[in-house]
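# Fold the following and give me the result.
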Amino acid sequence: MSSFNLVGRTVAILATDGFEQSELTEPKRFLEQAGAKTVVIAPGGAAQIKGWSKQNWGDPVKVDVALKDAQADDYDALVLPGGVMNPDKLRLEPAAIALIKAFDADGKPVAAICHGPWTLIDAGLVENRKVTSWPSLRKDLENAGAHWQDSEVVRDGQLITSRKPDDIPAFTTALIDALSATV
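Have a look, this model is predicted:
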């Protein structure tokens, strides 16, 4: 894990019910250990969202900000956890896609893991970009114009993608490095 100090940095984590438990909680923990503040953003007015862990519902996570109130200007980077249900629901939320686009337009790091890159397709961020994801998304990403790679982490400018929970350390290190470069 990179040893950069991210004190004063705030990272948004956009998710909804069905996020892959470790893909939200572990990057959140690593970012906080590096000094960053993390803020969980979710659609609707729920006080918490529930994760998915292996083949069962996981633990709830507190929602800090409702999606309708979230502005990219308030954050330094965006994390998009996977899980099949989570990104599939988020890609149908116009406000979620608009927020993802705003982070990209501002040149801020956008980090998506596992099935998280599905939302990047809907935000129009993958054409002619190098990415990775859970293997079942490969054709979706390629059909959207992405150059898919089977690597634990792929960084193309401020776009960071990873394949699966095993890649979380490399994924988070790449995000911390990207945040450190924008100090």
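
# For the rest of this, base every contact and every neighbour count on C-alpha atoms.
OK.

# residues near the residue nearest to residue 21 when sequence neighbours are not counted, how many?
Excluding its sequence neighbours, the residue lying closest to residue 21 (CA to CA, 6 or more residues apart in numbering) is residue 51, at 4.8 Å. Here the number of neighbours of residue 51 (other CA atoms under 10 Å) works out to 26.

# didn't residue 51 look like it was pressed against residue 61?
Yes - using CA atoms under 8 Å, residue 51 is in contact with residue 61, at 7.4 Å.

# Now do the helices in this protein.
21-33, 85-90, 94-105, 117-122, 138-143, 168-181 (DSSP state H).

# Mean neighbour count and distance to residue 65 added to these, as JSON lines?
Compiled in JSON lines, the helices of the chain are given as follows (neighbours: other CA atoms under 10 Å; distance: least, CA to CA, whole Å):
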{"stretch": "helix 21-33", "mean neighbour count": "20", "distance to residue 65": "15"}
{"stretch": "helix 85-90", "mean neighbour count": "21", "distance to residue 65": "15"}
{"stretch": "helix 94-105", "mean neighbour count": "18", "distance to residue 65": "13"}
{"stretch": "helix 117-122", "mean neighbour count": "24", "distance to residue 65": "19"}
{"stretch": "helix 138-143", "mean neighbour count": "16", "distance to residue 65": "29"}
{"stretch": "helix 168-181", "mean neighbour count": "20", "distance to residue 65": "21"}
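
# another one to check against the first:
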Amino acid sequence: MSRVLIIATDGFEQSELTGPRDALQQAGFETVIASPKAGEIKGWQHTDWGDSVGVDKTLDEVEVGSYDALVLPGGQMNPDNLRLEPRAIELIKGFVMARKPVAAICHGPWLLAEADVLDGRKVTSWPSIRTDLRNAGAEVVDEEVVVDGNLITSRKPADIPAFAKAIIAALQEGMAVSAEI
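Down below sits the predicted model:
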């Protein structure tokens, strides 16, 4: 069974964590939520605090080699706080370098800019961070979901079905390639 790491902290956009997580689990993939702190992290639901989710592991307890893909939910606070976590950035770089699927939605691509992995890549995001992504060397487009190699990006909660479908397809392609080897 493929394992998918989801990195988040307090202030993640509720639907952008639970939507992809639930779709991945329904497709038969194991998901693991990692955060800088143990216990629970609190989501953001539109304009106020949402539900909490349990943290399975701290960032220091996870390694790139134990997972097949990485998901980075948005929300404005979540990626902005994670940008200050060296271990989060190190993990993101590791997934990109290992050519494993890295999926980021809404404000989540901020973390890709912080990890310096966007030069020459095509991505999408929430409108307010597009200049940051361009400044990091990305070609930014306004599309529901963009797949550029191992990077998968989407703009907003309404894009979650297409975003989740793209993640699942990337994992299934990876499983097919592994089976052929």
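
# Quick one: map the residue nearest to residue 21 of structure 1 onto structure 2.
With TM-score structural alignment as the criterion, the equivalent of residue 51 of structure 1 in structure 2 is residue 43.

# pretty sure its match contacts residue 49?
Yes - counting by CA under 8 Å, residue 43 of structure 2 does reach residue 49; the two are 6.0 Å apart.

# any shared contact partners between these two?
Residues touching both residue 43 of structure 2 and residue 49 (CA atoms under 8 Å, 6 or more residues apart in numbering): residue 11.

# Name the nearest residue to the residue nearest to the spatial centre of structure 1, sequence neighbours excluded.
Of all residues in structure 1, the one closest to the mean position by CA atoms, centre = their mean is residue 80, 1.8 Å from it. Nearest-residue entry for residue 80 of structure 1: residue 112, 4.5 Å, with adjacent residues in sequence omitted and distances by CA to CA, 6+ apart.

# give the contact list for that neighbour.
Contacts of residue 112 of structure 1 (CA under 8 Å, 6+ apart): 79, 80, 81, 82, 160, 161, 162.

# give me that answer again for 6 Å
79, 80, 81, 161 (CA atoms under 6 Å, 6 or more residues apart in numbering).

# Ok, residue 14 of structure 2 next?
Contacts of residue 14 of structure 2 by CA under 6 Å, 6+ apart are 43, 44, 45.

# List the members of those that persist in structure 1.
Retained in structure 1 (both residues aligned by TM-score structural alignment, their matches' CA atoms under 6 Å) from the contacts of residue 14 of structure 2: 43, 44, 45.

# Tell me who's in contact with the second one.
Residues in contact with residue 44 of structure 2, defined by CA under 6 Å, 6+ apart, are 11, 12, 13, 14, 50.

# ditto for the first one
For residue 43 of structure 2, the residues meeting the contact criterion (CA under 6 Å, 6+ apart) are 11, 12, 13, 14, 49, 50, 51, 52.

# which one in structure 1 is aligned with the first one?
Under the alignment defined by TM-score structural alignment, residue 11 of structure 2 is paired with residue 18 of structure 1.

# close enough to count as contact, its match and residue 82?
No - if you go by CA atoms under 6 Å, residue 18 of structure 1 and residue 82 don't touch, sitting 8.6 Å apart.

# Looking at these two, which one has more neighbours?
residue 82 (32 against 23).

# which one in structure 2 is aligned with the more buried one?
Using TM-score structural alignment, residue 82 of structure 1 pairs with residue 74 in structure 2.

# My guess is its match contacts residue 106. True?
Yes - between residue 74 of structure 2 and residue 106 there is a contact at 5.0 Å, judged by CA under 6 Å.
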